[in-house]
Every structure is written in structure tokens, then in C-alpha cells.
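>>> build me a model from this:
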Amino acid sequence: MAELNTGGDGGKGGKVRSKKSNPGVDLTAMVDLAFLLITFFMLTTSLSKPQSMNLAMPDKNKEDIDDGTTEVQDDRTITILMGKDNTLLWYLGKFDEPLVAPTETQYGKDGIRQILLQRIAAVKKLYTKEGEGLIVIIKPSDKTHYKNLIDILDEMAITNVQLYAIGDISKPEVELLEEKGMY
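Purely as a prediction, here's the structure:
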């Protein structure tokens, strides 16, 4: 049991008086209450959860794998090649026969975001069916920083691109990045 003792006899000499006992305060109940409150708030408080972006990946079941014959219009597909030192290269359509030649751009609202918004608007004018939106293929090289990949995924969320994929960069695309000094 915890007690609070206050003062002493005051130190005044002289007359003999009857000794008064000091009042005692029992602190046990207050300590119990403090621990109960701490426990209550620890159990009922939710800790901040880290924010993450949902990324859907395809299944790897053999039965569900397509044979690769899906036809997609070239003007719906934009490919983003990611190089070293925050560099980007994009082209429209197939690599062998691009509708728009590989063009260098930058990250942010004045760079890749403007290009994506322009392409989304153009695809909406051409294709009115549901599910016929812009398809973005993101191809990071082995020289790309992880932060740059996250930046591109953020751009997909900002521009509301519904179909995008992270793919492997091909040898000719790496050679193109080398030619431009981006690898």
C-alpha cells in the first residue's frame, strides 16, 4: 500500500502539546486507475497504417495463360522505357514500327503526365467501348532507381490509367537507351 507522508513536527519548541498524527493518503487506487486507463488507450487506439498502392498481378496458372494472340491496336499502346539518372523514353505502338518515334521526356506534371493525359484523351475520342482505354507498358532497365518506378506508378494513379503493366525491357530497347546515353 502506498502512503503519502507530509511534514514533520514543525520544529517549534516550548510548550508540550499533544502530538498530532500526520494525515495519510492512500495512492493505490490512483495507481490502479492510471494503469487501467493506459491499458485501455493502448488497446483501443489504432496505429497509423502504411499507405500502399494496389497492384494487380496476373495468375500463374497454366490453364489461364493466354497463347499471346490478343490483338491490341497500336494507337492504344504507349511504352515507357526507364533509364538511369531519372530519364524517360516513350514511344507509341510497337518498337519495330512506332507510330510516334521514341521521345525523351521527364517526370512530373510537365513531362510524362501531360503525354499520358493527351494520349488518354485521344484514345477516348477513337474508342468509345468500355475497356478500350489506353494501355501503358512500363519497362524499367537495371539502371533505374526504385524511386523512379514508384514515380511512374504514381503517375498512373494520378492520370487514372486503367490498364498498365510492368514488363521486361528487351535487348533492342536497351541498345536504344545506350545510344541516347540513358543506360
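
>>> could you use CA atoms for every contact and neighbour count after this?
OK.

>>> center of this structure, which residue is that?
If you average the C-alpha coordinates of the chain and look for the closest C-alpha using CA atoms, centre = their mean, you land on residue 52, 4.3 Å from that point.

>>> so that residue, which of the three states?
Here residue 52 is recorded as coil under DSSP: H, G, I helix; E, B strand; the rest coil.

>>> tell me the contacts of the nearest residue to residue 169 once chain neighbours are set aside?
With sequence-adjacent residues excluded and distances taken as CA to CA, 6 or more residues apart in numbering, residue 169 is closest to residue 139, at 5.2 Å. Residue 139 makes contacts with 79-82, 166-169, as judged by CA atoms under 8 Å, 6 or more residues apart in numbering.

>>> give me that answer again for 7 Å
With contacts defined as CA atoms under 7 Å, 6 or more residues apart in numbering, the neighbours of residue 139 are 80-82, 166-169.

>>> any idea how far it is from residue 112?
Here the distance between residue 139 and residue 112 works out to 14 Å (CA to CA, to the nearest Å).

>>> likewise residue 44?
Taking CA to CA as the criterion, residue 44 is separated from residue 112 by 44 Å.

>>> who has more neighbours, those two?
Using other CA atoms under 10 Å as the criterion, residue 44 and residue 112 rank with residue 112 on top: 20 against 8.

>>> that one touches residue 118, doesn't it?
No. With contact defined as CA atoms under 7 Å, residue 112 does not count as touching residue 118 (9.9 Å).

>>> next secondary structure element downstream of the biggest helix by length in the chain?
For the chain, the helix that runs over the most residues, judged by DSSP state H, is helix 28-44. Remark: after helix 28-44, the chain's next helix or strand is strand 77-82, criterion DSSP states H and E.

>>> please provide the structure for the following sequence as well, for comparison with the first:
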Amino acid sequence: MAELDTSGGGKHKGGKKVRSKKASTRVDMTPMVDLAFLLITFFILTTTLLKPKAMELAMPDKTEQHDQLPVPASRTMTVLLGSNNKLEWYMGEPGKSAPTVDNFGKEGLRKALLDNYDKVKKESGGKEMIVLIKPSDKSNYANLVAALDELNITNIQEHAIVDIMPVEVEELKKQGLYQ
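Below is the predicted model of the structure:
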């Protein structure tokens, strides 16, 4: 509460002219601080916290043996995830086509996916391209998520996450992506 202090300050001495009294004001800040803390508490308790976004990922049960269907090499693009936020991709079987070192993003993996998707669709008579993502021991989880995001952006439905083969690890080492 604000209060007004009207005391003159000193004693009146006889014979002197009395001056008008100075009004000193003092503002009590306690209610305003209380209100500020109440508002802060209210907004903290009523805001919704950011919920983590999760990506749907269905993985097969490792205890059950499933018969694998043969995958035609002509429709397959393999993406090897290496270190330093780099990747390597090739079409077909390992060792039969030259791998391309690329990065993530619009001008990297996305462009390669779109170009190869159109090429495979023309050559295979309208069949979909199959993308195999093979993370290495030196890649990180963010790179796997980035690769899956690029697949979602390009709307490629047929893809799988599979184990990397030793031949492919050697290829990553040759390109300096297995450090």
C-alpha cells in the first residue's frame, strides 16, 4: 500500500515563519512483487510442455526367423551412414557400381533419392525403388533420423534398416568415413 508521510520533520522554533510541510511518499512494493510471482506461477503451471516427437518405426522380432524375399539389385539403393555427418550411397550390389560420397539435406541425399527414384521407376516399368539404410558403428543416431526424414520427405515407402556388411565397412574406410 502507498502511504503519505505528512510529518514536517523538525520542531517549530518560536518566531520563525512556518514553511509548508513537504509531503514525502513511500511506495510499498510487496503487493506488486506478490502479484508478479503469482502471475509467473500461473503461467508456468498452465503452459503445456513440449512433447517429444517420436517417429513410428516397426522392427522385426530378432528371435523369430523370417524368410527374406529376394531384393532385385536393379531397384535397390543402399545408403551407408559414416562418420562426420557424411554418407555414401550406391545403386545395385556392393562393389559393382561406384559409390558416391554425399551429405544430408536438400542438395545431398534428397537430390540423390529423387533422381534415382525417377530413374528406377522408368527402367523397371513403374516399380518402386527400395532403399536400404545401413548405419555403421561410427555413425550417430541423428544421422539415421535425418536419413529417415529424407525418405519421408521424398515419399519413398519401400525402405529398410539393415546391418552393414564388412565389404561396405571397407568401402567407408577407403573414403575416410569410418573414423
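
>>> where does the TM-score land?
Overall, the chain-to-chain superposition scores 0.67 on the TM-score scale (TM-score structural alignment, normalised by the length of the second structure); 167 aligned residues with a CA RMSD of 3.8 Å.

>>> quick one on the thing from earlier: residues in contact with the residue nearest to the centre of the first structure?
Residue 52 of the first structure makes no contacts at all, as judged by CA under 7 Å, 6+ apart.

>>> how far away is it from residue 150 of the first structure?
If you go by CA to CA, the gap between residue 52 of the first structure and residue 150 of the first structure works out to 11 Å.

>>> same check on residue 143 of the first structure?
Between residue 143 of the first structure and residue 150 of the first structure the computed distance is 15 Å (CA to CA).

>>> next one: residue 128 of the first structure
As it turns out, when the distance is counted by CA to CA, residue 128 of the first structure lies 30 Å from residue 150 of the first structure.

>>> restricted to buried residues, select the contacts of residue 139 of the first structure in ChimeraX.
Here the buried members of those are turned into a ChimeraX selection, burial being counted by 16 or more other CA atoms under 10 Å:
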select :80,81,82,169
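
>>> between the contacts of residue 139 of the first structure, which is nearest residue 89 of the first structure?
residue 81 (5.0 Å; CA to CA).

>>> contacting residues for the closest one?
Applying CA under 7 Å, 6+ apart, we find residue 81 of the first structure in contact with 88-90, 138-140.

>>> remind me, longest strand of the first structure?
Ranked by residue count under DSSP state E, the longest strand found in the first structure is strand 98-105.

>>> which strands and helices sit next to it?
Contact here means 3 or more CA pairs under 7 Å, 6 or more residues apart in numbering; DSSP states H and E; on that basis strand 98-105 of the first structure packs against strand 88-93.

>>> what is the neighbour count of residue 89 of the second structure?
Count around residue 89 of the second structure with other CA under 10 Å applied: 24.

>>> that one against residue 82, yeah?
No. If you go by CA under 7 Å, residue 89 of the second structure and residue 82 don't touch, sitting 10.5 Å apart.

>>> give the helix, strand or coil label for the residue mapped onto residue 151 of the second structure from the first structure.
Residue-level alignment of residue 151 of the second structure against the first structure, with TM-score structural alignment as criterion, gives residue 156. When classified by three-state DSSP, residue 156 of the first structure comes out as helix.

>>> any idea how far residue 156 of the first structure is from residue 117 of the first structure?
Using CA to CA, one obtains 10 Å as the distance from residue 156 of the first structure to residue 117 of the first structure.

>>> repeat for residue 104 of the first structure
17 Å.

>>> swap in residue 175 of the first structure?
Distance from residue 175 of the first structure to residue 117 of the first structure, counting by CA to CA: 28 Å.

>>> out of the two, which sits in the busier spot?
In this view residue 175 of the first structure and residue 117 are compared by other CA under 10 Å, and residue 117 has more residues nearby, 17 against 13.

>>> name the nearest residue to the equivalent of the more buried one over in the second structure, sequence neighbours excluded.
For residue 117 of the first structure, the aligned position in the second structure is occupied by residue 114, per TM-score structural alignment. Closest residue to residue 114 of the second structure apart from its sequence neighbours, by CA to CA, 6+ apart: residue 154 at 6.7 Å.

>>> what number of residues lie near the one you found?
Counted with other CA under 10 Å, the burial measure for residue 154 of the second structure works out to 14 neighbours.

>>> for residue 40 of the first structure, same thing?
Using other CA under 10 Å, residue 40 of the first structure is surrounded by 11 other residues.

>>> kindly report the same for residue 151 of the first structure.
14.

>>> do the same with residue 155 of the first structure
Using other CA under 10 Å, residue 155 of the first structure has 18 other residues around it.

>>> please look at it and residue 115 and confirm they touch.
No. Look at residue 155 of the first structure against residue 115 with CA under 7 Å: they stay out of range, at 10.8 Å.

>>> residue contacts, residue 134 of the first structure?
Contacts for residue 134 of the first structure (CA under 7 Å, 6+ apart) come out as 76-77, 120, 123, 161, 163.
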